[in-house]
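Enquirer: Got a sequence here, can you model it:
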Amino acid sequence: MIRGIYTAAAGMLTQQKRQDLLTNNLANVNTPGYKQDEAIIRSFPEVLLQTIRVPVKDKQPIGSLHQGVFVEEDVPIFKQGDLTETGVNTHFAIWDPELELIPNGQRRPILLFTVQGQNGERLFTRSGLFTEDAAGQLVTPEGYLVLDDQGRPIRTNGRSFTVDQKGNIRFSDGQTLRLGLTKINNPNQLLKQGEQIYRLQGNQGNLPFVNENENYQIFQGKLERSNVDPTQTMVDMITALRIYEANQQMIQFMDKTLEKAVNEIGRV
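Expert: Predicted coordinates:
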């Protein structure tokens, strides 16, 4: 009976964490480049029960005992988001056909913009919401420098420029360079660094930049929208709430049963 309470409580905690994750996804439905997080739920190891207080040769297995579930981790789903027009020449969007229709549980290589962190480390983002800072450099909203395919900060210095579908930048004075895009073969190695910013686990930040032969397109004056489906997220939130309530009622039922066992049966 007590084990049952612990199992139901584990289910409540799991659904509470899942609800928090879904709420955060829904809150970022309009955040450019946001990738929804998915809760990976695992069960605790099963325990094999057998008879006790009998000779070893006479012990018989009773069966297995489940000990509930828990949220092992939350992982971002890098499915392609829709593109929206902004008309701002410092806004960019990556269109990756391979990410357009992948199932949520499937992992495929992903292309990301490359930016430079405050300590000089290489970081990554799918959000092309860039602006020009006071020093004439292309930066993210957090102030990270946007890099070209040589690993150098992109300096606009107030010049007008155009970007073609392979990320080649042509400035009004004739200078040309290319946006630095990095291909991450295993997105599971990406860890969230902050708002729409990712870093690679371990010392893997010096990956080569992709060349123009990769199957992708860059759109200037557009942004990639969040890939959160608000309707499905609301359905998932309702489901999580119902499961939470079912576990809550189970705890109340077992509590009343224990109360009877102690207060009524114990008197007999």
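
Enquirer: C-alpha from now on. contacts and neighbour counts both.
Expert: OK.

Enquirer: Secondary structure element for Leu26, which one?
Expert: Secondary structure assigned from DSSP states H and E places Leu26 in helix 2-27.

Enquirer: buried stuff in that helix?
Expert: Buried residues in helix 2-27, counted by 16 or more other CA atoms under 10 Å: 4-5, 7-19, 21-22, 25-26.

Enquirer: Please apply the same query to stretch 72-90.
Expert: 75-81, 83, 89-90.

Enquirer: quick revisit: which strands and helices lie in contact with the helix holding Leu26?
Expert: Identification of packing neighbours for helix 2-27 by 3 or more CA pairs under 8 Å, 6 or more residues apart in numbering; DSSP states H and E yields strand 37-43, strand 69-76, helix 230-263.

Enquirer: Ok, which of those comes nearest Tyr216?
Expert: strand 69-76 (20.6 Å; CA to CA).

Enquirer: Give the next helix or strand downstream of that closest one.
Expert: strand 83-85.

Enquirer: Contacts for that next one, please.
Expert: 93, 221-225 (CA atoms under 8 Å, 6 or more residues apart in numbering).

Enquirer: What separation do you get for the most centrally placed residue in the chain and Arg225?
Expert: By CA atoms, centre = their mean, the chain has its centre lying nearest to Pro76, at 1.8 Å. Pro76 sits 15 Å away from Arg225, going by CA to CA, to the nearest Å.

Enquirer: try Gly33
Expert: Taking CA to CA, one finds Gly33 at 5 Å from Arg225.

Enquirer: can you list the helices and strands packed on helix 2-27 in TSV and add distance to Ile154?
Expert: Formatted as TSV, those follow (distance: least, CA to CA, whole Å):
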stretch	distance to Ile154
strand 37-43	31
strand 69-76	28
helix 230-263	36
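
Enquirer: Nearest to Gly151, out of those?
Expert: Nearest to Gly151 among the helices and strands packed on helix 2-27 is strand 69-76 (25.8 Å), distances taken as CA to CA.

Enquirer: Hey, what's the angle from the closest one to helix 2-27? Just curious.
Expert: Here the directions of strand 69-76 and helix 2-27 differ by 20 degrees (axes from the mean of the first three to the mean of the last three CA atoms, to 10 degrees).

Enquirer: quick one more, to check against the first:
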Amino acid sequence: MDKMLYTAASGAVRILEAQSIRANNLANADTAGFKADLERVNAVPLAAQGNSLNTRIMAQTENSGFSHQSGVLNPTGRTLDLAIRDRGLFSVTVDGGEAYTRSGAMVANAEGMLTVDGRQVLGIDGPMQLPEHKDLFIGEDGTVSILPSEGGIIEEVGRLKLVNPDLALMQKGPDGLLYSRDGQVMAQNEDVLVDSGFLESSNVQAVSELIASMDLSRQFEIQVKLMKSAEKLAESGNRLLSNV
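Expert: Predicted structure coming up:
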């Protein structure tokens, strides 16, 4: 009975871990540039002891990365809303290091620094800072130009750092940003192009995630029933022993 209880409890824990992955995906279904986390379960056979048969297999949830699928590009008409065509990533600063994202919802703070979710956006020469300007233009290669406040000619003030690593070599951090697995800084890629006035939607398939979440709930109920059955069997065994 103890083995049955342990097996059922292990299955319930695995399902709760899977539920947390699905819940996080659903919570970010409307987050620009979000990449859905994937779930993978590994079967771990337990070694038989004594004369028992090798029949027990435990389920273990493993991190299998994130979906590489691109989201839909939605028009916003805002110049600082940027979306990457096809493959590529924006670069941002994180604790003195560098991380990457598909989210291009950029905002200029009080100092004129371009930010995404409060993190400074990197250009090829460092963090991007906008001087006072009357108008702003962003080219498809990430070149940022302004029309000065006092008028005159359009001036180029920098260029966004756009990278295009193999996503299989990237991992997602707890903050939702992407990092290289070996910790190396990615190089600028001249082939990455951006569209101004668009934002990439999350690639979460909300309906599929919801159906998977409902299925996991049913599986959890089965594990709970197994644990209750193990408890009843244990109680019955104890009564038999007490009557001997």
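
Enquirer: quick one: TM-score?
Expert: The TM-score (TM-score structural alignment, normalised by the length of structure 2) is 0.87; 237 aligned residues with a CA RMSD of 2.2 Å.

Enquirer: from the middle of its chain, how far away would the helix holding Leu26 of structure 1 be?
Expert: 18 Å (CA atoms, centre = their mean, to the nearest Å).

Enquirer: again, but for stretch 233-244 of structure 2
Expert: 50 Å.

Enquirer: try stretch 93-110 of structure 2
Expert: 16 Å.

Enquirer: List the buried residues in it.
Expert: Quick answer for stretch 93-110 of structure 2 (16+ other CA under 10 Å): 93, 98-108.

Enquirer: And the helices and strands packed on helix 2-27 of structure 1: which comes nearest Arg159 of structure 1?
Expert: So among the helices and strands packed on helix 2-27 of structure 1, strand 69-76 is nearest, using CA to CA, at 36.1 Å.

Enquirer: distance from that closest one to structure 2 after superposition?
Expert: Its aligned residues in structure 2 lie a mean 2.6 Å from strand 69-76 of structure 1 after superposition (mean CA distance after the TM-score superposition for structure 1).

Enquirer: Tell me if I'm right that Pro141 of structure 1 and Glu132 touch.
Expert: No - contact criterion CA atoms under 8 Å: Pro141 of structure 1 and Glu132 do not qualify, at 9.8 Å.

Enquirer: what residues are up against Gly4 of structure 1?
Expert: Gly4 of structure 1 is in contact with 251, 254, counting by CA under 8 Å, 6+ apart.

Enquirer: what lines up against it once you look at structure 2?
Expert: Mapped onto structure 2 by TM-score structural alignment, Gly4 of structure 1 lines up with Met4.

Enquirer: which ones are touching the aligned residue in structure 2 for Gln80 of structure 1?
Expert: Here Gln80 of structure 1 is matched to Ser70 in structure 2, going by TM-score structural alignment. Residues in contact with Ser70 of structure 2 (CA under 8 Å, 6+ apart) are 86, 200, 202-203.

Enquirer: which one of these is nearest Ala47 of structure 2?
Expert: Nearest member of the contacts of Ser70 of structure 2 to Ala47 of structure 2, counting by CA to CA, is Asn203, at 40.5 Å.

Enquirer: looking at this, Phe113 of structure 1 is in a strand?
Expert: Yes - judged by DSSP: H, G, I helix; E, B strand; the rest coil, Phe113 of structure 1 forms part of a strand.

Enquirer: Could you check which residue of structure 2 pairs with it?
Expert: Match for Phe113 of structure 1 (TM-score structural alignment): Phe90.

Enquirer: Quick check: that match vs Lys3 of structure 2, distance?
Expert: For Phe90 of structure 2, the distance to Lys3 of structure 2 (CA to CA) stands at 50 Å.

Enquirer: can you check Asp215 of structure 2 too?
Expert: 25 Å.

Enquirer: same check, this time on Leu46 of structure 2
Expert: 11 Å.

Enquirer: sorry, back to before: out of the contacts of strand 83-85 of structure 1, the closest to Thr51 of structure 1 would be?
Expert: Nearest to Thr51 of structure 1, judged by CA to CA, of the contacts of strand 83-85 of structure 1 is Arg225 at 58.3 Å.

Enquirer: wait, isn't that closest one in contact with Gly81?
Expert: Yes - between Arg225 of structure 1 and Gly81 a contact is recorded at 5.3 Å, counting by CA under 8 Å.

Enquirer: Please enumerate the shared neighbours of these two.
Expert: Gly33.

Enquirer: The helices and strands packed on helix 2-27 of structure 1: which one's closest to Asn168 of structure 1?
Expert: Closest among the helices and strands packed on helix 2-27 of structure 1, using CA to CA: strand 69-76, at 28.7 Å.
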